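Engineer: Prediction below, plus the sequence it came from.
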Amino acid sequence: MTARPSAARHRFPAGGATGHASMGRGLRAAGALALTMVLASCSLLGGGEERGEPATAKADPSIVAGAPEGLEEFYSQEVVWEPCEEDFQCTTVTVPMDYGNPDGETIEIAALRAPSTGKKKGSLLINPGGPGASGYDFVKDAALTHFSQPVRDAYDLVGFDPRGVKRSAPVTCMTDAERDAARAKIYDLDTDAGLAAALADNKAIASQCKEQTGPSLAHIDTESSARDLDILRAVVNDAKLNYLGYSYGTFLGSTYASLFPDQVGRMVLDGALDPSISYEEITLSQAKAFEKAIRSYVADCQQQDGCPLDGDVNAGVQLIRDLINGIQQNPQKAKDGRLVNATMFVSGLITPLYNDESWPALTQAIEAALNGDVSLMLRLADIGADRSSNGSYTSNSTFAFNAINCLDHRMEADTGAMRAEQRRLMQESPTLGYFFAYGGTNCADWPYENVRTPAPVEYTGDTPIVVIGTTGDPATPVEWAASLRKQLGNAVLMTWEGEGHTAYGRSNTCIEDPVDAYLVSGKAPADNTVC
């Protein structure tokens, strides 16, 4: 699950990750895209379907026979996979807008696949997180580099944009210029007037979202997306769902497992979210985990030549706090003339914490900021917000993030409770806690009530699920993985002793090889594997 400094600090902020899976995943995807361009002459399709020829898909009658009552037409629909995006194939899948009224309006879910390069076993559906991440983009950008050859041989890799995200009935709220202005706005939330101003602005934005998005805004909750996932399973003609979910994608996956336990195939949940805890508990745990990640970063930096954070770890962390406090007192302009406030600065600070391979970029940005130039930190914040250097935003992940969370979680919006939460956050996370507070203002005036109450998931299926946690994960603390594994029951837990968000695809062979073997052969890794 992507962490974002509170939207009360500035509306719809550029959070720590890309609004998609994680910054680490985002950087890997960008690298994969560059590699794809270099290797443009190399086909992804290999021994699979021919590029350039549309492929028609329709569920087998036995799969349609298992469709929930009233949804048969959606499960039996015929979809055409058209050539797109170089060596990929794309389609749209029709689903009910409201599962409570399947005969009513419909929406389209956009999907992209990289056909298998060998003897196909089925499809592997992938969600990279968020909420608000584009699985379509993830597969397009990362299929070449993120997955091993045995996995690519065995599966069509299918990425999809969940409802509300980018190409699938997207949440739409603001122009790019309005987003820039909102990110730069400053609220003094320690005062009643500042809090009232933030609430008023968030209410106005919520109204814009409702007007510009339309009625689908009421139906982009995770349970509805999980029901979409089962229709996707059917139209790719798989009797059971093979699924890889990162971060928020683990919440989507565990929700699916509770709704459709008999349809669970090989499922990997990496960077687990604990569905049993409240939004305030999620926020506190993330704030503590990011504080821990900052200390790990500083300790590593101080082992490198030229680290600008002198002294011991405490002294290095204090230098970062001083930088934040300085920006909070006196926002600074970047070289492009844009004003950088403290929340934008913090967004840039936490973005590289999602992947320790990005720590050198953070060091450069901190060194420049210590010398009075916040431009690099702003660029990191822009990467986290999916803002291009030309000023355009390449996704709606920020809007989708907020809209999905408002439906999935009840957030405390009482002033006294939010101020008490701020004190707890600042005590547990002295560097960042202030910027995680007042999240309740995001949904205080959202036009639709939340539809879910936190509760443990229940899974009764026969197929073991693989849950993965990372000890230094700032966005989904490792404790959540152990909790999810316990709730699922028929599951195994793997733990990577590493830094950053999620493990599979960026860790080591001790994690990668058993997960690959599970996906290809069905043999579950040893429970409580730690490496």
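Structural biologist: Yes, it's here.
Engineer: C-alpha from now on. contacts and neighbour counts both.
Structural biologist: Noted.
Engineer: What residues of stretch 329-347 count as buried?
Structural biologist: Residues 331-334, 339-347 are the ones in stretch 329-347 that count as buried (16 or more other C-alpha atoms under 10 Å).
Engineer: Just the ones of these in helices?
Structural biologist: Among the buried residues of stretch 329-347, DSSP state H puts 342-347 in helices.
Engineer: Contact partners for residue 522?
Structural biologist: residue 266 (C-alpha atoms under 8 Å, 6 or more residues apart in numbering).
Engineer: hang on, the earlier thing: between the buried residues of stretch 329-347, which is closest to residue 481?
Structural biologist: Among those, residue 347 lies closest to residue 481 (C-alpha to C-alpha), at 25.0 Å.
Engineer: pretty sure that closest one is touching residue 379, no?
Structural biologist: No - using C-alpha atoms under 8 Å, residue 347 makes no contact with residue 379, being 10.1 Å away.
Engineer: a strand runs through residue 495, doesn't it?
Structural biologist: Yes - according to DSSP: H, G, I helix; E, B strand; the rest coil, the state of residue 495 is that of a strand.
Engineer: Against residue 297, how distant is it?
Structural biologist: 20 Å (C-alpha to C-alpha, to the nearest Å).
Engineer: Likewise for residue 190?
Structural biologist: Distance check for residue 190 against residue 297: by C-alpha to C-alpha, it reads 30 Å.
Engineer: Could you check which of those two has the larger neighbour count?
Structural biologist: Shown here are residue 190 and residue 297; by other C-alpha atoms under 10 Å, residue 297 has more neighbours (22 against 10).
Engineer: hold the first one in mind and look at this next one:
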Amino acid sequence: MDTRPSSRPLRTFGAAVTAAALLSSGCSAGASSPPAASLSKKAVPAALKPYYEQTLSWRPCGGAEFECATLKAPLDYARPGTGRDLGLAVSRKKATGPGRRIGSLLVNPGGPGGSAVGYLQSFAAVGYPARVRARYDMVAMDPRGVAGSEPVTCLSDKQMDAFTQTDQTPDAPGETDRLVAAYKKFARGCADRSGRILGHVSTVEAARDMDVLRAALGDRKLHYVGASYGTFLGATYADLYPHRVGRLVLDGALDPALSSRRINRDQTAGFETAFTAFAKDCVRRTGCPLGTRSVADARDRLAAFFTRLDSHPVRTGESRALGEPLATMGVISAMYDEAAWPQLRTALRSAMRGQGGGLLSLADLYYERDTDGSYANLMYANPAVNCLDLPPAFRTPAEVRKSLPAFKKASPVFGETLAWAALNCAYWPVRPTGTAHPLHAKGAAPIVVVGTTRDPATPYPWARSLAAQLSSATLLTYDGDGHTAYGRGSRCIDDAINTYLLTGRPPAPRTRCR
């Protein structure tokens, strides 16, 4: 099993960007959501019963083995039954047997903004171990604002091309003004094109949708595997509905107690850790495009290359040139998975010789830009969720400049880009409804939190912190590289998670795998 292609991380979304920083963590009950204590044990409110008691109408889709349905959920949980509903895309593949069916296993690949339905149909329904698929109906639901569930849209494809090429390391007042203008244009586009849903795509609301789906599927408990941002979604569900928690795997964990600024800075350091691992591997190889002397030399060479591209982009074989913003994103894209390191070495070697097509392809992969120039909605849903879940990391360019030393200390190569990327929510048209705070899920069944020691997007300390917060969590550690751990080649990790999913027995405390 390999979750890598679809479990892109929580991203913070900037002008050239998102380069990574995830502006999304933290959750709160939000302006339109009651506190967790009022949800966990009480009967479903009368106004929500039509949603909880709905019957899903299944139809064949995505091949003979899949079924699809549309789940009805209130746009605003504070005002259900007013006719302002959402249709959420759901898909499943029924348990194959043999063995007693355990229930439904809901999967989410992260983002925020990744299509869970797409992930299920392209990978999870065939890539998860056969013994797990035999006992569970494999189920996915695109969260509100994502893919098939009233997707957030913000820009035309040509406008998005321009946005991703905006200089994200401004070194003159005019460049700062252009970056701010790009963020404002993006935000206005989201409000103009998706104003109806923009204030109702928070993680808390998505977690409440998951409970409606649980009931509609006929399950007493929710069983769930969430990667990256999906860990925040799953932990939020557990905190809202601890007594409805079944078997929850949270892989590549986010720390919900951190502010958006701290999240961005921590993730910046995470990408530096990943780059260091890449550089150590590269400099030992003949022909490494970053030299063969040392990691420090490789870092300096990459930084100098980005600086050259800032004023002298290179050709790519198409109308878009490779400047610093897209090149930086191409390198960051390859940090998620060590299997991409050979591709990155080749792309860097070509770009340094004046042919930037390889790095451009890596950047397009990150942005989910298709070969026909169209973009998936992930890069629009991502800031829509992030900017609603937490107050912005920075409110003004002056605040960014003041924090640049800390970000550059975290990563001399990526720090400046990721600091400016964190400014985007300052101009968001909808006020945040969440705040950062710990999630405890008191009374929940055992939960497994998985952390990878050199994870670039969700640094390992976040997994330790989330496992400590959740009252019933066990931390499972993968000593390795890349983003997330389940299905990435460690038999120790996979056996521990599969055993938990099939028996409910979590791994022993302090289990560490390679």
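Structural biologist: That came in fine, so what should we check first? All values reported here derive from a predicted model rather than from experimental measurement.
Engineer: Let me see the TM-score of these two.
Structural biologist: Once superposed, chain against chain, the TM-score is 0.90 (TM-score structural alignment, normalised by the length of the second structure); 484 aligned residues with a C-alpha RMSD of 2.1 Å.
Engineer: okay, the ones in helices among the buried residues of stretch 329-347 of the first structure in a markdown table with distance to residue 460 of the first structure next?
Structural biologist: Shown next, in a markdown table, are these (distance: C-alpha to C-alpha, whole Å):
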| residue | distance to residue 460 of the first structure |
| --- | --- |
| 342 | 47 |
| 343 | 43 |
| 344 | 44 |
| 345 | 45 |
| 346 | 42 |
| 347 | 40 |
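Engineer: which one among those residues gets closest to residue 420 of the first structure?
Structural biologist: residue 343 (20.2 Å).
Engineer: For the aligned residue in the second structure for the closest one, which non-adjacent residue is spatially closest?
Structural biologist: Under the alignment (TM-score structural alignment), residue 343 of the first structure pairs with residue 325 of the second structure. In space, and not counting its chain neighbours, residue 325 of the second structure is closest to residue 16: 5.1 Å by C-alpha to C-alpha, 6 or more residues apart in numbering.
Engineer: One more: residue 261 of the first structure?
Structural biologist: Per C-alpha to C-alpha, 6+ apart, closest to residue 261 of the first structure is residue 461, 4.5 Å.
Engineer: what's the neighbour count on residue 66 of the first structure?
Structural biologist: Residue 66 of the first structure is flanked by 14 other residues according to other C-alpha under 10 Å.
Engineer: Over to residue 131 of the second structure?
Structural biologist: 16.
Engineer: Trace it over to the first structure, please.
Structural biologist: Match for residue 131 of the second structure (TM-score structural alignment): residue 150.
Engineer: and that match, what element?
Structural biologist: Using DSSP states H and E, residue 150 of the first structure maps to helix 149-154.
Engineer: buried residues in that helix?
Structural biologist: Buried positions in helix 149-154 of the first structure, judged by neighbour count with 16+ other C-alpha under 10 Å: 150-154.
Engineer: And stretch 70-78 of the second structure, by the same measure?
Structural biologist: Residues of stretch 70-78 of the second structure classed as buried: 70-77 (neighbour count, 16+ other C-alpha under 10 Å).
Engineer: From these, which land in helices?
Structural biologist: Per DSSP H, the buried residues of stretch 70-78 of the second structure never map to helices.
Engineer: and those residues, which of them are in strands?
Structural biologist: Taking DSSP state E, the ones among those that sit in strands are 70-74.
Engineer: Dump the residues you listed into CSV; add distance to residue 387 of the second structure as well.
Structural biologist: Output for those, formatted as CSV (distance: C-alpha to C-alpha, whole Å):
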residue, distance to residue 387 of the second structure
70, 27
71, 25
72, 25
73, 22
74, 21
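Engineer: so which pair among those is furthest apart in space?
Structural biologist: 70 and 74 (12.9 Å).
Engineer: Alignment lookup: residue 106 of the second structure to the first structure.
Structural biologist: In the first structure, residue 106 of the second structure lands on residue 125 (TM-score structural alignment).
Engineer: Count the residues that sit near that match.
Structural biologist: 26.
Engineer: And the strand or helix carrying it, how far out from the chain middle?
Structural biologist: Element membership for residue 125 of the first structure, per DSSP H and E: strand 122-127. What separates the centre of strand 122-127 of the first structure from the centre of its chain is 17 Å, taken as C-alpha atoms, centre = their mean, to the nearest Å.
Engineer: just stretch 261-278 of the second structure next, same as before
Structural biologist: 15 Å.
Engineer: cool, stretch 281-295 of the second structure as well?
Structural biologist: Distance, centroid of stretch 281-295 of the second structure to centroid of chain: 31 Å (C-alpha atoms, centre = their mean).
Engineer: Same question for stretch 230-241 of the first structure.
Structural biologist: Counting by C-alpha atoms, centre = their mean, stretch 230-241 of the first structure comes out at 23 Å from the chain centroid.
Engineer: residue ranges for the strands of the first structure, please.
Structural biologist: Using DSSP E, the strands of the first structure run over 55-57, 79-84, 88-96, 106-114, 122-127, 155-160, 241-246, 264-270, 332-333, 339-340, 465-472, 491-499, 529-530.
Engineer: Give me the contact list for the first one.
Structural biologist: What it means is strand 55-57 of the first structure. In contact with strand 55-57 of the first structure (C-alpha under 8 Å, 6+ apart) are residues 78-82, 235-237.
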